[in-house]
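S.K.: sequence? don't have it. structure:
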């Protein structure tokens, strides 16, 4: 399966992961336990050794709106809050029991500023995160729900083994019933 968060392919990412594994504090998050709470400053970043996390906010009707996910061998944080040490705009919770290696802001900042190579890596990381967010924004404005679903499943065919259909529907911003109709339509088209 293609990596969900493509920034993980950056050169030097191996060193960054190793920093978490060697110096991070191993924490266990139970299902539905918050990693980041909206309105609070995010002082930590985590490397997901095993498990899964969901980034979300609440809409005006009170329902959760899923924004993204972090799975095994990925990082979990609200990056803008972490980077600028400001209040988080979203919540992040574990969607299954998860083992995470956590490092505080200061230690990661020190890693980034250790030398020019690490500073360049931090710049590339921020650029990659921005590019992913921007591509997502364009898709929300320009693609239909069906197109968003098809792109997601073609790019990440194993995604449905990691999240529920309800979570997938929320991610592409449709009701679960609409996703069912989209899946049925695609299935009928593939069968003919």
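M.R.: On my side now, so go ahead. This is a predicted model, so every value here is computed, not measured.

S.K.: Every contact and neighbour count from this point should use C-alpha atoms.
M.R.: Fine.

S.K.: you'd agree residue 72 is in a strand?
M.R.: No - using DSSP: H, G, I helix; E, B strand; the rest coil, the assignment for residue 72 is coil, not a strand.

S.K.: what sits against it?
M.R.: By Cα atoms under 8 Å, 6 or more residues apart in numbering, the residues touching residue 72 are 48-52.

S.K.: Could you identify the most distant pair in those residues?
M.R.: Greatest spatial distance among the contacts of residue 72 (Cα to Cα): 49 and 52, at 9.4 Å.

S.K.: so which of the contacts of residue 72 comes closest to residue 18?
M.R.: Proximity of the contacts of residue 72 to residue 18 (Cα to Cα) peaks at residue 49, which lies at 11.4 Å.

S.K.: Was I right to think the closest one contacts residue 73?
M.R.: Yes - using Cα atoms under 8 Å, residue 49 is in contact with residue 73, at 5.6 Å.

S.K.: which residues in this structure form helices?
M.R.: All helices of the chain, identified by DSSP state H, fall at 13-23, 79-84, 105-112, 116-142, 145-155, 165-171, 176-191.

S.K.: Please spell out which residues along the fourth one are buried.
M.R.: Just to be clear, that refers to helix 116-142. For helix 116-142, a neighbour-count test (16 or more other Cα atoms under 10 Å) marks 118-119, 121-122, 125, 128-129, 139 as buried.

S.K.: Show me what that helix is packed against.
M.R.: If contacts are counted by 3 or more Cα pairs under 8 Å, 6 or more residues apart in numbering; DSSP states H and E, helix 116-142 sits against helix 105-112.

S.K.: any idea how far residue 31 is from residue 98?
M.R.: Using Cα to Cα, to the nearest Å, residue 31 is found at 8 Å from residue 98.

S.K.: Based on its surroundings, how many neighbours for residue 10?
M.R.: Residue 10 has 12 neighbours, counted by other Cα atoms under 10 Å.

S.K.: Please compare the first structure with the one that follows:
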């Protein structure tokens, strides 16, 4: 699958992946099962072995908005809630049958303190996450068509795995808007 999350490809994540396999617990999720529900507490981070997880948030008007995805070989959690020990701000749900290694937050913190290399890796991952969130925020000042084009450039085959409704929700528009954008781009 295309890289939805823009991890720094020059980083070597193998030690972190090994940690999840060695110390984590493999858990399978059927389609639509929740890894985490908004407003719950969690102490786990997941490493996606197979499948795909959808991150969404329900607003005050009970509208659900898709805010991200984690695919195979991605990590998945509500990082701010995990780090602060607060209620989750998002739902994390299996979009298809999926499997992840669950690792307790405490184990990850011990790993970060192993040596300078693991500390550097942790810092770089945090910086990458911050950059991704900032780019997503900045993107909402672009037109829906620009956001759609950028998503398709980053993940050309994403339409094979996501519905029109999910793509629209991620872009913050209606499915009809995405249809109009597709039609407009087809005739361009």
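M.R.: That came in fine, so what should we check first? From a predicted model like this one, the values you see are computed outputs, not experimental measurements.

S.K.: Compare residue 31 and residue 98 of the first structure (neighbour count), which wins?
M.R.: Neighbour comparison, residue 31 of the first structure and residue 98: the larger count goes to residue 98, with 20 against 15 (by other Cα under 10 Å).

S.K.: Apart from its chain neighbours, what residue comes closest to residue 76 of the second structure?
M.R.: residue 46 (5.0 Å; Cα to Cα, 6 or more residues apart in numbering).

S.K.: okay, now that neighbour: neighbour count?
M.R.: So residue 46 of the second structure, with other Cα under 10 Å, has 23 neighbours.

S.K.: How much space separates it from residue 73 of the second structure?
M.R.: For residue 46 of the second structure, the distance to residue 73 of the second structure equals 10 Å [Cα to Cα].

S.K.: With residue 143 of the second structure instead?
M.R.: 31 Å.

S.K.: quick one, which of those two is more surrounded?
M.R.: Remark: of residue 143 of the second structure and residue 73, residue 73 carries more neighbours, 16 against 11, as counted by other Cα under 10 Å.

S.K.: residue in the first structure matching the more buried one?
M.R.: Aligned by TM-score structural alignment, residue 73 of the second structure pairs with residue 73 of the first structure.

S.K.: Quick check, central residue of the first structure?
M.R.: Closest to where the C-alpha atoms of the first structure average out (Cα atoms, centre = their mean) is residue 69, at 3.5 Å.

S.K.: What is the neighbour count of the closest residue to it other than its chain neighbours?
M.R.: Nearest-residue entry for residue 69 of the first structure: residue 54, 4.6 Å, with adjacent residues in sequence omitted and distances by Cα to Cα, 6+ apart. Around residue 54 of the first structure there are 23 other residues, counting by other Cα under 10 Å.

S.K.: Check the spacing between residue 54 of the first structure and residue 35 of the first structure real quick.
M.R.: The gap separating residue 54 of the first structure from residue 35 of the first structure is 10 Å, by Cα to Cα.

S.K.: Mind listing the shared neighbours of the two?
M.R.: Common neighbours of residue 54 of the first structure and residue 35, using Cα under 8 Å, 6+ apart, are 92-94.

S.K.: Can you add neighbour count and distance to residue 191 of the first structure and give those residues back as a markdown table?
M.R.: Converted to a markdown table, those look like this (neighbours: other Cα atoms under 10 Å; distance: Cα to Cα, whole Å):
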| residue | neighbour count | distance to residue 191 of the first structure |
| --- | --- | --- |
| 92 | 26 | 39 |
| 93 | 21 | 38 |
| 94 | 25 | 37 |
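
S.K.: Tell me the one of the residues you listed nearest residue 164 of the first structure?
M.R.: residue 94 (13.9 Å).

S.K.: Now the closest one: closest residue in space, sequence neighbours ignored.
M.R.: Leaving aside its chain neighbours, residue 94 of the first structure sits nearest to residue 53 (4.2 Å; criterion: Cα to Cα, 6+ apart).

S.K.: Looks like the one you found contacts residue 77 (just checking).
M.R.: No - here residue 53 of the first structure lies out of contact with residue 77, judged by Cα under 8 Å, at a distance of 9.7 Å.
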